[in-house]
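[1] My questions are about this predicted structure, shown below with the sequence.
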Amino acid sequence: MSPALDHFYTHPIFGAGITVIAFAIGLQTQRRWSWAQPVVITTLLIIGTLLLLRIPYASYKIGGDLISTFLAPATVALAVPFYHHAKRIRHQLRPILIACTLGAIFGILSAGLVAHLAQLPREVILALLPKSATAPISMEVARHIGGKPELAALASVLSGLLGSIIGLPLLRRLHINADIPTGTAIGTSSHGLGTARLLRESEYLGSISALAMALTGIITALFTPLLKHWPG
């Protein structure tokens, strides 16, 4: 690789630029085929570009990290639809809180149990425990209890991605159509990606999911450290 190209590929604008372009293509693809998932398309396009041009991941990451800095503010911004519908949701806070608590605890324990039965290394198990929380929270929780933050982020994203793809169709097939159960289930299990999916259905559904996502993140952050001595 020539010095000029090496300098270009390591410039922050390159990594950030191809990420934005790839995501724009993903959105356009979804407009044509509703089943297409922009995050998957973006990931595949970025990987393909790096492999085709033989660009080291470390070079891309310099600019890719610029995008990551917006992850936390974007997550906080999901509180806006909740604010718009706070009066409607207020009367359902108790069942939502109970469902989020049970869902978060079950998600933590089930991930740990499956990983333990698969005889995965202890640091991997600890990274998988907070997968039900959104990535910024799961990374910090994993770092605190001794797991790998990068693996925690991957598990969180994959969990959200899977839920955003199959969550709503699965609930509909089970004849779960009410707004509160739907929003709570998606927000608890699929956090940001699932919430974004529901926001395309209706802002009210998205607001319930955003609340569930926030509650699940808090519960996960409080409960997971109690399992930091999980046997490996």
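    Looks like it came in fine.
[2] rest of the way, CA atoms for contacts and neighbours
    Will do.
[3] so the most centrally placed residue in the chain is in which element?
    The residue lying closest to the centre of the chain (Cα atoms, centre = their mean) is residue 157, at 3.8 Å. Take DSSP states H and E as the rule and residue 157 turns out to sit in helix 149-173.
[4] Can you give the contact residues for that helix?
    35, 37, 39, 124, 127-128, 130-136, 138-140, 142-143, 177, 182, 186, 189-195, 197 (Cα atoms under 8 Å, 6 or more residues apart in numbering).
[5] What's the first helix or strand after that helix?
    Using DSSP H and E, the helix or strand that follows helix 149-173 in sequence is helix 179-199.
[6] and the angle for that next one with helix 149-173?
    120 degrees (axes from the mean of the first three to the mean of the last three Cα atoms, to 10 degrees).
[7] what packs against helix 179-199?
    Packing partners of helix 179-199 (3 or more Cα pairs under 8 Å, 6 or more residues apart in numbering; DSSP states H and E): helix 93-117, helix 149-173, helix 203-223.
[8] Quick one, which of these gets closest to residue 46.
    Evaluated with Cα to Cα, those place helix 149-173 nearest to residue 46, the distance being 15.8 Å.
[9] in that closest one, what counts as buried?
    149, 151-161, 163-165, 167-168, 171 (16 or more other Cα atoms under 10 Å).
[10] take a look at this one as well, against the first:
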Amino acid sequence: MLLSVSTKGVTTAVALALSEKMGGIVPVAVAVVCISGIYGGLVGPWICRRTGVHDLRATGFALGINAHAGGTAMAFGINPTMGVYSSLAMCLNAILTAMVLPFVITWLV
């Protein structure tokens, strides 16, 4: 279960590949990624406003890292600048997670 849930911060395609490679339960990984993306896209902008983050770039970056595709879609709907930063963060997060997560999981497990 840990192997499947550990991929929640990346897009579905990357989570699918990582979960399969590490021996996780692929349907659980996909479900967790979809739920976190939808929930983060809906609640993320509100949380940023409530915590005092009003910069479009910072909000977009936060949405891209935490809510990946769902957050990026929401960010583009709010403002194009926010969407660009969200897309950048989503891509960087996917690359870094794909390179680092297998090593971290083997070290922890």
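    Yes, it's here. Values in this document were obtained by computation on a predicted structure and should not be read as measured data.
[11] one step back: matching residues in the second structure for the helix holding residue 157 of the first structure?
    Using TM-score structural alignment, helix 149-173 of the first structure lines up with residues 26-50 of the second structure.
[12] With the first structure overlaid, report how far that stretch is off on average.
    Stretch 26-50 of the second structure differs from its equivalent in the first structure by a mean of 0.9 Å after superposition (mean Cα distance after the TM-score superposition for the first structure).
[13] got JSON lines for the helices and strands packed on helix 179-199 of the first structure, with distance to residue 50 of the first structure too?
    Formatted as JSON lines, those follow (distance: least, Cα to Cα, whole Å):
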{"stretch": "helix 93-117", "distance to residue 50 of the first structure": "31"}
{"stretch": "helix 149-173", "distance to residue 50 of the first structure": "19"}
{"stretch": "helix 203-223", "distance to residue 50 of the first structure": "33"}
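[14] Out of the ones you listed, which is closest to residue 12 of the first structure?
    Comparing those by Cα to Cα, helix 149-173 comes nearest, at 20.2 Å.
[15] Now do the closest one: distance to the chain's middle.
    7 Å (Cα atoms, centre = their mean, to the nearest Å).
[16] How about stretch 12-31 of the first structure?
    Centre-to-centre, stretch 12-31 of the first structure and its host chain are 18 Å apart (Cα atoms, centre = their mean).
[17] got a list of contacts for it?
    Where contact means Cα under 8 Å, 6+ apart, the residues beyond stretch 12-31 of the first structure that reach it are 8-9, 36-43, 45-46, 59-67.
[18] now residue 47 of the second structure: how far from residue 6 of the second structure?
    23 Å (Cα to Cα, to the nearest Å).
[19] now swap in residue 104 of the second structure and tell me
    With Cα to Cα as the criterion, residue 104 of the second structure and residue 6 of the second structure are 10 Å apart.
[20] of all the helices and strands packed on helix 179-199 of the first structure, which lies closest to residue 84 of the first structure?
    Closest of those to residue 84 of the first structure is helix 203-223, at 8.0 Å (criterion: Cα to Cα).
[21] Which strands and helices lie in contact with that closest one?
    Using 3+ Cα pairs under 8 Å, 6+ apart: helix 203-223 of the first structure touches helix 79-84, helix 93-117, helix 135-145, helix 179-199.
[22] Give the aligned range of it in the second structure.
    Taking TM-score structural alignment, helix 203-223 of the first structure hits residues 80-100 over in the second structure.
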